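After the sequence you'll find the predicted model.
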Amino acid sequence: MKNINTQININVKRLLLRNKRSVIFTLIFPLFFYVLYTSIFTFPMTDEMMIAWQKDYLISMLVYGVLMTSIITVGNALLVDHMNHFDLFVELSPTPKWQYVLTVVLVYIPFYILLMVLLGITALIVNQVTLTPIQWLGTIVINLLGMIPFGLIGVLVSYGGTPTVVNIVGNLLTFPLAILGGLWWPLDYMPGFLQTIGKGLVTYQIAELNRQWIHDSIIAWDMVIGVVIWTILLAALIFVLQLLLKRREAQLI
């Protein structure tokens, strides 16, 4: 545990404090879209529906912020470490490779907490939206758990090989996952076949976990099972890719 804490402290300095512009941009993006879609581009609806929409979109932007950071930022961080041969240093050290990857994913927890605080303040000031302490606690736990499958997608993206490929693939995954997962607008506005696809995505499942918690104070166990299945499948895919890469490197030698 001490070793993990040390690595996290090092990664905070390497990945967060030295990349302030990237962190600020990633914070501003969800805040901008929250204000845009809850105060400017709004649909005709009753006051009760408007309050529910403002809360739902708060959740959507929380999930979107975690999604964007986990895929694009984590993917780029791992790729840069590979290009700088930092991961080679890790392989030669007693530290397991999985522990190094885990610390890169976990290092963004302070960022996620900050994003939740800023979005909560924005929702309060702009729309007078409030959540109870229990609702906030549940939302924080759900989104921190959600960063695991999102982080695994970021690990997969890092295998792109170049910053250009990683950014292109990262964006090609982030935006469809957000749109089809119902983060930017409700799935009800989409064709039936897209709704079916969207409800199977991990983004929808994590957002729905949040929504059912803040509206009904219940845990949607079917969504939990879906997130667990996604996590297992993504972890298995990374394991297989690692084996294939090691076999390829052995053949080249």
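In hand now; what should we look at? In this text the structure is predicted, and so the values were computed from the model without any measurement. Residues are numbered from 1 along each chain as shown.

make it CA atoms for all contacts and neighbour counts henceforth
Noted.

do you know how far residue 95 is from residue 4?
The spacing between residue 95 and residue 4, counted by Cα to Cα, to the nearest Å, is 9 Å.

Same check on residue 72?
Residue 72 is 23 Å from residue 4, by Cα to Cα.

When these two are compared, which one has more neighbours?
More neighbours surround residue 72 than the other of residue 72 and residue 4, with 25 against 15 (other Cα atoms under 10 Å).

so what's the more buried one up against?
154, 157, 166-167, 170-171, 174 (Cα atoms under 8 Å, 6 or more residues apart in numbering).

try this one next to it:
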Amino acid sequence: MNVFQMQCRMEIKRMLRNRYFVFWSLAMPIAFYYIFTNVVNTNAPDPAAWNAHYLMSMTTFSIMGSSIMTLGIRMVQERTQGWSTFIRVTPLPDHIYFIAQMAGQSVIHILSITVIFLAGALINDVSLSPLEWFLCGLWALLGSLPFLAIGTLIGMMKKVDTAAGISNVLYMGLAVCGGMWMPLEIMPKMMQSIGYWLPSYHYGSGAWEIAQGQMPNWKSILFLLVYSIVVMLLSKYIRRKQEAV
């Protein structure tokens, strides 16, 4: 347990120094939130509901990006710098190393959620009950598991440039097609059909429903759970194949 705690603390310190975290997880989502709620005229029939809805979109957008890009690119950097090879010759178990990275990333997610929620309250006076704030934050934290798994999958790549390019495309594609930038209902039918099968849509959907005073749909929970298991198994398989080589 002491080894795990020390590894978690180290991962948190390293992430706070990462410029990708500051940009993708904080600056960009808050900027988008301000633009799409105060600059762009969305003609929303209920501005207060739209402000709360889009705040949850940008919160899940932030956590998804941090999971895929910050974690994934950092893991590739560690591989290219020989850090992962060094870890294998230490007494630190391999699974502790990966779990600590995901746990450390989750602690950073708590910071992101808190900062973006505060931004929403200050910019647009978003008002939810204490229970709704808590449940939205909890959903954003727990629902990030499939994207953390995708981050570890990105981390299996051999080149930082390749990982950065693919993670950027994947991140933006999931955000746009998952309805995080604009409601899926106003998109073309084909985009809607694709979006309903993406983990990003179900991730955002749970937060949107909680902000409306409802509970997440069981389908969203099931989708995220299945995606998590499948991607983690795939990541584990690829890691073992690489270690065998």
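All right, it came through fine. Note that the structure is a prediction, hence the values are computed from the model and not measured.

against structure 2, where does stretch 163-181 of structure 1 fall?
Mapped onto structure 2 using TM-score structural alignment, stretch 163-181 of structure 1 covers residues 160-178.

what residues does the matching stretch touch?
By Cα under 8 Å, 6+ apart, the surrounding residues in contact with stretch 160-178 of structure 2 are 61, 64-65, 68-69, 72-73, 76-77, 80, 154-155, 157, 181-182, 184, 191-192, 194-196, 198-202, 204.

Same question for the residue nearest to residue 109 of structure 2 when sequence neighbours are not counted, what's its three-state structure.
Distance criterion Cα to Cα, 6 or more residues apart in numbering; nearest residue to residue 109 of structure 2, sequence neighbours excluded, is residue 63 at 6.1 Å. Assigned state for residue 63 of structure 2: helix (three-state reduction, DSSP: H, G, I helix; E, B strand; the rest coil).

Distance check, the counterpart of residue 63 of structure 2 in structure 1 against residue 236 of structure 1.
Using TM-score structural alignment, the equivalent of residue 63 of structure 2 in structure 1 is residue 66. Distance from residue 66 of structure 1 to residue 236 of structure 1, counting by Cα to Cα: 22 Å.

rewinding a little: could you dump the contacts of residue 72 of structure 1 into a markdown table and include neighbour count and secondary structure?
Listed next are those as a markdown table, based on neighbours: other Cα atoms under 10 Å; DSSP: H, G, I helix; E, B strand; the rest coil:
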| residue | neighbour count | secondary structure |
| --- | --- | --- |
| 154 | 30 | helix |
| 157 | 24 | helix |
| 166 | 23 | helix |
| 167 | 19 | helix |
| 170 | 25 | helix |
| 171 | 15 | helix |
| 174 | 22 | helix |
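
okay, now residue 81 of structure 1: neighbour count?
The number of residues packed around residue 81 of structure 1, counting by other Cα under 10 Å, is 15.

How about residue 212 of structure 1?
14.

Can you give me every residue that contacts it?
Each residue near residue 212 of structure 1 by Cα under 8 Å, 6+ apart is listed here: 218-220.

any idea which residue sits dead centre in structure 2?
For structure 2, the residue sitting closest to the mean C-alpha position, by Cα atoms, centre = their mean, is residue 64 at 1.8 Å.

In contact with it, which residues are there?
By Cα under 8 Å, 6+ apart, the contact set of residue 64 of structure 2 is 144, 147-148, 171, 200.

for these, which one is nearest residue 26 of structure 2?
Nearest to residue 26 of structure 2, judged by Cα to Cα, of the contacts of residue 64 of structure 2 is residue 171 at 15.1 Å.

From residue 220 of structure 2, how far off is the closest one?
Going from residue 171 of structure 2 to residue 220 of structure 2 by Cα to Cα gives 19 Å.

Check residue 44 of structure 2 too.
Distance check for residue 44 of structure 2 against residue 220 of structure 2: by Cα to Cα, it reads 25 Å.

same thing with residue 175 of structure 2?
Plainly put, residue 175 of structure 2 is 16 Å away from residue 220 of structure 2 if you go by Cα to Cα.

Settle it for me: which of the two has more neighbours?
A count of neighbours by other Cα under 10 Å puts residue 175 above the other of residue 175 of structure 2 and residue 220, at 26 against 22.

Quick check: the helix or strand hosting that one compared with structure 1, mean distance?
In this structure, residue 175 of structure 2 sits in helix 160-177 according to DSSP states H and E. In this overlay with structure 1, the average offset of helix 160-177 of structure 2 from its partner residues is 0.5 Å by mean Cα distance after the TM-score superposition for structure 1.

which part of structure 1 lines up with the helix or strand following that helix?
Downstream of helix 160-177 of structure 2, the first helix or strand assigned by DSSP H and E is helix 189-195. Counting by TM-score structural alignment, helix 189-195 of structure 2 pairs with residues 192-198 of structure 1.

Mind listing what's buried along that stretch?
Residues of stretch 192-198 of structure 1 classed as buried by neighbour count (16 or more other Cα atoms under 10 Å): 195, 198.

Just give me the mean distance for that stretch relative to structure 2.
With mean Cα distance after the TM-score superposition for structure 1, stretch 192-198 of structure 1 departs from structure 2 by a mean of 1.2 Å once superposed.

Centre of the chain to that stretch, how far?
Chain-centre distance of stretch 192-198 of structure 1: 21 Å, with Cα atoms, centre = their mean, to the nearest Å.
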